[in-house]
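J.: return atomic coordinates for the entry below.
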Amino acid sequence: MREKTGSFDLAQTLDCGQCFRWEKQEDGSYTGVASGRILNISEQNREQALDDPFWRNYFDLPLDYGKIRDDLSAGDAALAQAAKYAPGMRILNQEPWEALCSFIFSQNNNIPRIKGIVSRFCAGFGESIGEGYYAFPKAERVAGLCEEDLAGIRSGFRAKYILSAARKVAQGEIDLESLKTAPLAEARDRLMTIHGVGPKVADCTLLYGLHRLEAFPMDVWMKRAMRTLFPGREPESFGRYAGIAQQYIFHYSRNNPELFEAR
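T.: Below is the predicted model of the structure:
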């Protein structure tokens, strides 16, 4: 059954740190690029926009998040509170290669700077798709570059990591599509053969790029949240939708820092 789009919130989904190619416009709408397609979406036009099967899948509309929220929240007051804070959040179906690169760029970085790097990366090495927008650069194109070529995007130490990723993907050493069905630990280990990719970037790629909804990225905020709100619990305890639970917890914790004061 199609879930009503009323349970899908644009701001909660696009401003939660899982993607870096969407910008809020002055009129409150969002404009972004995915898989070489441009979309401007708002509360006013979203029903029409989401009639397109591509965008319905991208925003994960077929999955019943209402039931998942109820199941995750049952008997868990802390998680129920986190889920209640952003009930309209969804995990996007992003391109695996784009997600991998984006989260390599995210290392020791903040969202505005990540967006700037990604934007310059696309403008410099992606194909123009019109209206001043560019497709995400293909791994094969990036694999032929050197660190000096990437100097203009101002990604710093991350440039060499991007090149390592591009070469492994372009040469078939890492088959991103196969990681969608590989055992989670094996998929994580494969991603971590890329120079500069550790557990956090690997799990972000798994969750946000490969839609492995059981993946549970851990950063400073999440480690603090787990210690404070879920002491003694492991990510696996949240089950097959641990990644959705993680996103609720992360967003709630990041926007409520008072939870951790004097602790």
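
J.: all contacts plus neighbour counts: C-alpha atoms, from now on.
T.: OK.

J.: which parts of the chain are helices?
T.: Using DSSP state H, the helices found in the chain span residues 10-14, 46-49, 53-58, 65-73, 77-85, 96-105, 111-125, 139-143, 158-170, 184-191, 199-204, 220-229, 242-254.

J.: following up with a second sequence; could you model it the same way so I can compare the two?
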Amino acid sequence: MEKLSGYGYGLCGDCKAIADGDDAHLKEAYAYGSGVRILRQDLWEMIVTFMISQNNNIKRITNSVDLLCRRCGHKIDGSAEGEELYTFPKPLEVPEEVFDDRSMGFGYRAPYLKEIYEYGANNPDWLDNLRKMSYDEAMESLLTRKGIGKKVANCICLFGLHHVDAFPIDTHVKQLLDKYYSDGFDFERYKGVAGIIQQYLFYFEL
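T.: Just a heads-up that it's a prediction; the model follows:
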């Protein structure tokens, strides 16, 4: 595995786990998605946005996140002409009434988002503690929060905590696993890079 400091994670070009295997579909997906990287993204933003993403579509997710940033974030100086950019609001930066505003498009997720913002504000060390945890420990901690299920917790671990063994299974991934791996996916073979393997399979399928 290749680690690109400050940028993200990707598989080296001669990854033995793939090259030495007999999974023709995965080899094709890897060749097609060569260059895919898992970026180093802000942990708090990953927690909130993946909570918003549950049972949601891209347009509604984008709209909710944009409204949240414009309403509660800080305008970033130096934005391109005709474009306004805002920071992603941290705990203590979002008034309670925002979660009760239906125009935000949070839907049933609103009370969960309110709770996570309150928890983040009352537990300022939580994010740093998460960063120090193993994959299993982080999963256990995340799953104690309302509105975070196994799929979202795995997404947070993969994209926000860089646990590249996390393998989020959403509807699309479940369908491709059923389609190509009806006898079961060999998670043990790809232990340590399963999350990157998932990204190649996901990207290739969509």
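
J.: follow-up on the earlier one: nearest to residue 214 of the first structure, of the helices of the first structure?
T.: helix 242-254 (4.8 Å; C-alpha to C-alpha).

J.: list the contacts of the closest one.
T.: 16, 72, 79, 82-83, 85-86, 89-91, 207, 212-217, 221-222, 225, 235-236, 238, 259 (C-alpha atoms under 8 Å, 6 or more residues apart in numbering).

J.: quick one, that helix and helix 220-229 angle?
T.: Helix 242-254 of the first structure and helix 220-229 are oriented at 90 degrees to each other (axes from the mean of the first three to the mean of the last three C-alpha atoms, to 10 degrees).

J.: centre of the chain versus helix 242-254 of the first structure, how much separation?
T.: Relative to its chain's centre, helix 242-254 of the first structure lies at 12 Å (C-alpha atoms, centre = their mean, to the nearest Å).

J.: and the angle from it to helix 65-73?
T.: Put simply, helix 242-254 of the first structure runs at 80 degrees to helix 65-73, going by the same axes, to 10 degrees.

J.: pull out the buried residues from helix 242-254 of the first structure.
T.: For helix 242-254 of the first structure, a neighbour-count test (16 or more other C-alpha atoms under 10 Å) marks 242, 243, 244, 245, 246, 247, 248, 249, 250, 251, 252, 253 as buried.

J.: counterpart of the second one over in the second structure?
T.: Mapped onto the second structure by TM-score structural alignment, residue 243 of the first structure lines up with residue 195.

J.: out of the buried residues of helix 242-254 of the first structure, flag the one nearest to residue 138 of the first structure.
T.: Using C-alpha to C-alpha, the buried residues of helix 242-254 of the first structure come closest to residue 138 of the first structure at residue 243, 26.8 Å.

J.: re earlier: show me the two of the buried residues of helix 242-254 of the first structure that sit farthest apart.
T.: 242 and 253 (16.0 Å).

J.: next, count neighbours for residue 87 of the first structure.
T.: By other C-alpha atoms under 10 Å, the residues close to residue 87 of the first structure number 19.

J.: and it, what's its match in the second structure?
T.: Using TM-score structural alignment, residue 87 of the first structure pairs with residue 34 in the second structure.

J.: check contacts around that match.
T.: Per C-alpha under 8 Å, 6+ apart, neighbours of residue 34 of the second structure: none.

J.: then the one 10 residues further on?
T.: Neighbouring residues of residue 44 of the second structure by C-alpha under 8 Å, 6+ apart: 90, 127, 160.

J.: now the buried members of the residues you listed.
T.: Taking 16+ other C-alpha under 10 Å as the criterion, what is buried in those is 90, 160.

J.: adding distance to residue 4 of the second structure as columns, could you present the contacts of residue 44 of the second structure in CSV?
T.: Converted to CSV, the contacts of residue 44 of the second structure look like this (distance: C-alpha to C-alpha, whole Å):
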residue, distance to residue 4 of the second structure
90, 27
127, 23
160, 15
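
J.: and of the contacts of residue 44 of the second structure, the nearest to residue 151 of the second structure?
T.: residue 160 (13.5 Å).

J.: just give me the residue right at the centre of the second structure.
T.: Per C-alpha atoms, centre = their mean, the C-alpha nearest to the average position across the second structure is that of residue 155, at 3.7 Å.

J.: map that residue across to the first structure for me.
T.: So, by TM-score structural alignment, residue 155 of the second structure is matched to residue 204.

J.: residue 82 of the first structure versus its match, what's the distance?
T.: Distance, residue 204 of the first structure to residue 82 of the first structure, using C-alpha to C-alpha, to the nearest Å: 20 Å.

J.: kindly report the same for residue 210 of the first structure.
T.: Counting by C-alpha to C-alpha, the separation of residue 210 of the first structure from residue 82 of the first structure is 24 Å.

J.: who has more neighbours out of the two?
T.: Neighbours were counted for residue 210 of the first structure and for residue 82 using other C-alpha under 10 Å; residue 210 has more, 25 against 21.

J.: can you pull the contacts of that one?
T.: Residue 210 of the first structure is in contact with 93, 94, 95, 96, 176, 177, 179, 180, counting by C-alpha under 8 Å, 6+ apart.

J.: same thing with residue 214 of the first structure?
T.: By C-alpha under 8 Å, 6+ apart, residue 214 of the first structure lies in contact with 207, 236, 239, 240, 241, 242, 243, 244.

J.: make a markdown table from these and add distance to residue 198 of the first structure to it.
T.: What follows is these, written out as a markdown table (distance: C-alpha to C-alpha, whole Å):
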| residue | distance to residue 198 of the first structure |
| --- | --- |
| 207 | 14 |
| 236 | 19 |
| 239 | 23 |
| 240 | 22 |
| 241 | 22 |
| 242 | 19 |
| 243 | 17 |
| 244 | 21 |
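
J.: name the nearest of those relative to residue 169 of the first structure.
T.: Proximity to residue 169 of the first structure was ranked across the contacts of residue 214 of the first structure by C-alpha to C-alpha; first place goes to residue 207, at 18.2 Å.

J.: this completes my enquiry, with thanks.
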